[in-house]
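Participant: Predicted model, plus sequence, below.
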Amino acid sequence: MEINNKLSEVKIRDVSLRDGLQLTGGMLSTESKVALVRELLANGIDEIELGSMARPDLVPPLANSLEVVDQLEPEELEKCWIWVATPKHVMRAAAAGARNFQYCFSVSDSHNKANIGRTTEVSLDALPEAVKYCEEVGGKIQLCLATSFTCPFEGAIPEERVVDIVSDARTAGTSDVVVCDTIGQATPDQVSRLVAKVGEVANGRRIIYHGHDTWGLGVANAVSAVKAGASVVDGALGGLGGCPFAPGASGNTATEDLLYAFQPDWLTTDSFERLVRAGAKLVAELGEENQSRAAKGAFASPESYQWSVKAGVA
């Protein structure tokens, strides 16, 4: 596998509207979510997780995800992904207009049972059917592996367990492999090692790194992932997020922090400021604390610093 280690060429996927909302007390209207999707895309964000097919009674902030899909234009949906866990999820989301699906299950049985009510093997068995439905609408489907590093119930996950799943013939037809540090316990060395091993068996699929900042290593882990072969990293505005079925999980690595660290080729000081302000507005609307260190730094820095942002969120 050819690896491009140029950090500024990494793609940033914002997951504020899926993972970012899972533990929030506040709710966002369909209109607010659609507006945020458009704000993110207008300011350079490459891809977006716009929502989830999870049961609305279990994750109420994501209940209007299909309404968001319905309000977006086809060209906008081309850059958006929706979380699915079953073939039926794919069918329903596709009927609403979605074309990019993130088929997610946990590497550990314990977390998969807690999260989506079935064993890892059952989820893997159902994947070919989900791929078939995706292909029927000309879409793309990702293989998303939660608890790739540690599980809140089982502890450390053997690397070969992840590699074996990625190598499994039942994952054929997936476009990407999403390697998830679900509860934010991985270290840069662990991330580098696992991403490299996954790359050896990915057969040309993109590798996406999804990290959390529980132990303060979110950005460092993302950098290690890219150096090891990942081409996309996930983040959420304001560091929002966490899994309701993973004790000890905290927010995602902040999108703002990833932008400042990687400074992708398209990023300008103006687009950075607009995205920082979008994050500040979002967390204020949800009644959450802004966990982004870059956002705090941008608001606190003197105007002489090129990445500073004047006080205020309007």
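Facilitator: Sure, I can see it.
Participant: going forward, measure contacts and count neighbours with C-alpha atoms only.
Facilitator: Will do.
Participant: residues of stretch 48-58 that come out buried?
Facilitator: 48-54 (16 or more other CA atoms under 10 Å).
Participant: any idea which of these is closest to E136?
Facilitator: Closest to E136 out of the buried residues of stretch 48-58 is M53 (19.1 Å), distances taken as CA to CA.
Participant: who's in contact with N64?
Facilitator: Counting by CA atoms under 8 Å, 6 or more residues apart in numbering, N64 touches 29-30.
Participant: and it, how far is that from M53?
Facilitator: Distance of N64 to M53, computed by CA to CA, to the nearest Å: 9 Å.
Participant: got it, and V162?
Facilitator: Distance of V162 to M53, given as CA to CA: 24 Å.
Participant: Any idea how far apart the tips of stretch 53-65 sit?
Facilitator: Stretch 53-65 stretches 7 Å from its first residue to its last (CA to CA).
Participant: roughly how far is that stretch from the heart of the chain?
Facilitator: Relative to its chain's centre, stretch 53-65 lies at 17 Å (CA atoms, centre = their mean, to the nearest Å).
Participant: The stretch 151-300 of the chain: strands as residue ranges?
Facilitator: Remark: strands assigned in the stretch 151-300 of the chain by DSSP state E, counting those that start in this stretch are 155-156, 176-180, 206-210, 232-235.
Participant: Quick check: buried residues in stretch 186-200?
Facilitator: 186-188, 190-192, 194-199.
Participant: Next: stretch 119-126.
Facilitator: For stretch 119-126, the neighbour count (16+ other CA under 10 Å) marks 119-121, 123-124, 126 as buried.
Participant: how about the helices in the stretch 151-300 of the chain?
Facilitator: Along the stretch 151-300 of the chain, the stretches classed as helices by DSSP state H, counting those that start in this stretch are 159-167, 188-201, 218-228, 255-262, 269-286, 293-300.
Participant: Quick one, which of those gets closest to P247.
Facilitator: helix 218-228 (18.0 Å).
Participant: Packing partners of that closest one?
Facilitator: Under the contact criterion of 3 or more CA pairs under 8 Å, 6 or more residues apart in numbering; DSSP states H and E, helix 218-228 touches helix 188-201, strand 232-235, helix 255-262.
Participant: let's see it at 7 Å
Facilitator: helix 188-201 (3 or more CA pairs under 7 Å, 6 or more residues apart in numbering; DSSP states H and E).
Participant: okay, the angle between the helix it packs on and helix 159-167?
Facilitator: With axes from the mean of the first three to the mean of the last three CA atoms, to 10 degrees as the basis, helix 188-201 and helix 159-167 are set at 30 degrees to each other.
Participant: can you list contacts of helix 188-201?
Facilitator: Outside helix 188-201, the residues within contact range by CA atoms under 7 Å, 6 or more residues apart in numbering are 1, 159, 163, 166-167, 220-221, 224-225, 228-230.
Participant: The structure to be compared is supplied as follows:
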Amino acid sequence: MTRAVPDIVIQEVALRDGLQIEPQWVETDDKVDLVDALAAAGLRRIEVSSFVSPKVVPSLWDADVVFKRIQRRPGTVYSALVPNLKGLASALRARVDEVNFVMSASETHNRANVNMSHERSLAALAEIVASARPAGIKVNATIATAFGCPFEGAQPLEKVLKIAGRYLSFGVDGITLADTTGMANPRQVSALLADVLSLTSRDRLTLHFHNTRGLGLVNVLAAYDTGARRFDTALGGLGGCPFAPGATGNVCTEDLVNLFHEIGLSTGLDLQALIALSRRLPDLVGHDVPGQVAKAGRAQDLHPIPTALQNSG
């Protein structure tokens, strides 16, 4: 039976963007179980881990082991972040389906995040695309701090568009606009997105929002109304950039799914299964997580009438 095409495409990033900032180690077996459970809940795009130096991100040193142990579902894209050719080589050995590359619109944040200038980062991306294509691996390129930098502030629209143009000139398969520290507002999102959609199609563009200042889902709706259909999210609202002061979690997967289901749009995801998974996260990471639907339940999950009211007249 052919699966219906959902209105919204969601990529789960909790395993990479979520766990990279967590101080408590999450066991490899738990990571594998979580990837498999997310795929079983309907997710067809999962960023499993990253192939970076374990000295920089020690919480993800087991990326190759996780990729080896997951049960790959047909039609599911299992991706990883890579910063350079060395990371790509590791990703190829792990049989990833897609790699994600990140460069910040802000030169200052790019140096803090990956210790490279823009030109060095762009040269690394060109090498990655040239090496990935013969291997049949797709390349997505992210523009971090696209909506603002914690060091430099707002980034000029022209700068973000220029970077997007350079990415496309290298032949990337997709672009992500990332609000790395939750500085975006709905009007800004609509304006930037409209211009980027003049360069590429909505099927090749992903939006990555953080909820740092409480505007995550508002920005998602602004992006949807402007034409976006692909979003990064993290189960439980986990996440945050280790190299951005004040960074907090991604837009929460189950909260975003609930939002779109409530307004009549399909995601192809099992919300109840996602809620159950999210409720397991505090035990894995050692603290409460910011997601709301997992705490309150869905709007249609009604409660029993109190006994005192049942017996009153």
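Facilitator: Arrived safely, thanks for sending. The shown structure was predicted, so the numbers you read here are calculated from the model rather than taken from an experiment.
Participant: quick revisit: let me have the helices of the stretch 151-300 of the first structure in JSON lines, extended by distance to I141 of the first structure.
Facilitator: Shown next, in JSON lines, are the helices of the stretch 151-300 of the first structure (distance: least, CA to CA, whole Å):
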{"stretch": "helix 159-167", "distance to I141 of the first structure": "14"}
{"stretch": "helix 188-201", "distance to I141 of the first structure": "17"}
{"stretch": "helix 218-228", "distance to I141 of the first structure": "21"}
{"stretch": "helix 255-262", "distance to I141 of the first structure": "23"}
{"stretch": "helix 269-286", "distance to I141 of the first structure": "27"}
{"stretch": "helix 293-300", "distance to I141 of the first structure": "32"}
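Participant: A146 of the second structure pairs with which position in the first structure?
Facilitator: Using TM-score structural alignment as the criterion, A146 of the second structure maps onto S148 of the first structure.
Participant: quick check, its match in a helix?
Facilitator: No: looking at S148 of the first structure with DSSP: H, G, I helix; E, B strand; the rest coil, it is coil, so not inside a helix.
Participant: How many residues are close by it?
Facilitator: Residues near S148 of the first structure, counting by other CA atoms under 10 Å, number 27.
Participant: what do you get for the one 3 residues further on?
Facilitator: Counted with other CA under 10 Å, the burial measure for C151 of the first structure works out to 24 neighbours.
Participant: can you pull the contacts of it?
Facilitator: Contacts of C151 of the first structure by CA under 7 Å, 6+ apart are 108, 111, 157.
Participant: among the buried residues of stretch 48-58 of the first structure, which two are most distant?
Facilitator: Across the buried residues of stretch 48-58 of the first structure, no pair lies farther apart than I48 and A54, at 17.1 Å, counting by CA to CA.
Participant: How about the contacts made by the residue nearest the centre of the second structure?
Facilitator: For the second structure, the residue nearest the mean C-alpha position is D232 (3.3 Å; CA atoms, centre = their mean). Contacts for D232 of the second structure were tallied using CA under 7 Å, 6+ apart; they are 10-13, 206-208.
Participant: As TSV, those with neighbour count would be great.
Facilitator: Output for these, formatted as TSV (neighbours: other CA atoms under 10 Å):
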residue	neighbour count
I10	26
Q11	22
E12	26
V13	27
T206	24
L207	24
H208	26
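Participant: once you map these onto the first structure, which are still in contact?
Facilitator: Mapped onto the first structure and checked by both residues aligned by TM-score structural alignment, their matches' CA atoms under 7 Å, the contacts of D232 of the second structure keep the contacts 10-13, 207-208.
Participant: Going along the chain, name the strands of the stretch 1-150 of the first structure.
Facilitator: Secondary structure of the stretch 1-150 of the first structure (DSSP E, counting those that start in this stretch): strands at 11-14, 47-52, 80-84, 100-106, 140-146, 150-151.
Participant: Please tell me which residues of the second structure the third one aligns onto.
Facilitator: Using TM-score structural alignment, strand 80-84 of the first structure lines up with residues 78-82 of the second structure.
Participant: So for that stretch, what gets flagged as buried?
Facilitator: Neighbour counts over stretch 78-82 of the second structure (16+ other CA under 10 Å) mark 78-82 as buried.
Participant: Equivalent analysis for stretch 162-170 of the second structure, please.
Facilitator: The neighbour-count check on stretch 162-170 of the second structure (16+ other CA under 10 Å) flags 163-164, 167-168, 170 as buried.
Participant: coming back round to it: out of the strands of the stretch 1-150 of the first structure, the one nearest N203 of the first structure is which?
Facilitator: strand 140-146 (12.9 Å).
Participant: that older thread, same list (the buried residues of stretch 119-126 of the first structure) but as a markdown table, adding distance to V90 of the first structure.
Facilitator: Below are these laid out as a markdown table (distance: CA to CA, whole Å):
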| residue | distance to V90 of the first structure |
| --- | --- |
| T119 | 19 |
| T120 | 18 |
| E121 | 19 |
| S123 | 13 |
| L124 | 15 |
| A126 | 11 |
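Participant: Please pull up the equivalent of R18 of the first structure in the second structure.
Facilitator: R18 of the first structure maps onto R16 in the second structure, by TM-score structural alignment.
Participant: Report the contact partners of that match.
Facilitator: So R16 of the second structure contacts 47-50 (CA under 7 Å, 6+ apart).
Participant: Need the counterpart of I137 of the second structure in the first structure.
Facilitator: In the first structure, I137 of the second structure lands on G139 (TM-score structural alignment).
Participant: From K55 of the second structure, how far off is D283 of the second structure?
Facilitator: Remark: distance between D283 of the second structure and K55 of the second structure (CA to CA) = 25 Å.
Participant: Could you do R230 of the second structure as well?
Facilitator: R230 of the second structure is 32 Å from K55 of the second structure, by CA to CA.
Participant: ditto for V114 of the second structure
Facilitator: In terms of CA to CA, V114 of the second structure sits 13 Å off from K55 of the second structure.
Participant: G239 of the first structure: which of the buried residues of stretch 186-200 of the first structure is nearest?
Facilitator: A186 (16.9 Å).
Participant: Just give me the match in the first structure for the residue nearest to the centre of the second structure.
Facilitator: Counting by TM-score structural alignment, D232 of the second structure lines up with D234 in the first structure.
Participant: so how far is A196 of the first structure from its match?
Facilitator: The gap separating D234 of the first structure from A196 of the first structure is 18 Å, by CA to CA.
Participant: now swap in V163 of the first structure and tell me
Facilitator: Following CA to CA, the distance that separates V163 of the first structure from A196 of the first structure is 10 Å.
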